[in-house]
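Student: coordinates only, sequence not included:
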């Protein structure tokens, strides 16, 4: 069984205008993960993260903190059967 998985995430709180997506990209690349993050009209940040289970667990823990200026109030996570992207985008 492969240890590579994909997970969707949604982060709410003060997460837009604080470089959350750029910081998520940096953290994902540091952990060797692929995926994407985007701002939503409701003020949340949503995305997809794919890679090794242990690295994803570390990224999910990071989501609760985010960059210095962020104030995360909630993180929602769910499994995804998406095809893993080749890089991490912030579109």
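Tutor: That came in fine, so what should we check first? Predicted model, so just to flag it, every value in this text is computed and none were measured. Numbering: from 1, shown residues only.
Student: drop to CA atoms for contacts and neighbour counts, all remaining ones
Tutor: Noted.
Student: hey, where'd the strands end up in the protein?
Tutor: 4-14, 34-39, 45-52, 71-80, 88-89 (DSSP state E).
Student: Show me what the last one is in contact with.
Tutor: Judged by Cα atoms under 8 Å, 6 or more residues apart in numbering, the contacts made with strand 88-89 from elsewhere in the structure are 25, 28-29, 33-37.
Student: With neighbour count and distance to residue 62 added, can I get those in a markdown table?
Tutor: Below are the contacts of strand 88-89 laid out as a markdown table (neighbours: other Cα atoms under 10 Å; distance: Cα to Cα, whole Å):
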| residue | neighbour count | distance to residue 62 |
| --- | --- | --- |
| 25 | 22 | 12 |
| 28 | 24 | 10 |
| 29 | 14 | 13 |
| 33 | 27 | 13 |
| 34 | 20 | 15 |
| 35 | 25 | 15 |
| 36 | 22 | 15 |
| 37 | 22 | 14 |
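Student: Pasting the second one now:
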């Protein structure tokens, strides 16, 4: 399962990407977290459905310094985990 999340709020400059990476690696997910020009963070997560759902829940709050205003979930039509991402 591969899902793209767009996280808005105070999510840049607060260790959000690094903390997301740590969570994703714990859950054995691959993908990425990157800042977007509009202030959001894009998270692309690929792996077992249960692990992706666990990350989705975590994204609702993020790390302590973040203030998540919203998480938009989009189905991703990109590469399957085994084809596209070696790690997070």
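Tutor: Everything's here; your move. These figures come from a predicted structure and were not determined experimentally.
Student: possible to save the strands of structure 1 as a markdown table with distance to residue 60 of structure 1?
Tutor: Shown next, in a markdown table, are those (distance: least, Cα to Cα, whole Å):
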| stretch | distance to residue 60 of structure 1 |
| --- | --- |
| strand 4-14 | 8 |
| strand 34-39 | 13 |
| strand 45-52 | 9 |
| strand 71-80 | 8 |
| strand 88-89 | 15 |
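Student: mind checking which of those strands is nearest residue 61 of structure 1?
Tutor: Checking the strands of structure 1 against residue 61 of structure 1 by Cα to Cα gives strand 71-80 as the closest, at 9.6 Å.
Student: quick one: the closest one to strand 45-52, angle?
Tutor: Between strand 71-80 of structure 1 and strand 45-52, the angle comes out at 50 degrees (axes from the mean of the first three to the mean of the last three Cα atoms, to 10 degrees).
Student: Check the alignment and tell me where residue 72 of structure 1 lands in structure 2.
Tutor: Matched to structure 2 by TM-score structural alignment, residue 72 of structure 1 sits across from residue 68.
Student: correct me, but its match touches residue 62?
Tutor: Yes: using Cα atoms under 8 Å, residue 68 of structure 2 makes contact with residue 62 at a distance of 6.9 Å.
Student: When those two are compared, which one has more neighbours?
Tutor: The residue with more neighbours, out of residue 68 of structure 2 and residue 62 and counting by other Cα atoms under 10 Å, is residue 62; that gives 22 against 18.
Student: if I look at the more buried one, how far off is residue 84 of structure 2?
Tutor: 25 Å (Cα to Cα, to the nearest Å).
Student: ok, the spatially closest residue to residue 69 of structure 1 that is not a sequence neighbour - how many residues close by?
Tutor: Once flanking residues are discounted, residue 69 of structure 1 sits nearest to residue 18: 5.5 Å by Cα to Cα, 6 or more residues apart in numbering. Residues lying near residue 18 of structure 1 (other Cα under 10 Å) number 15.
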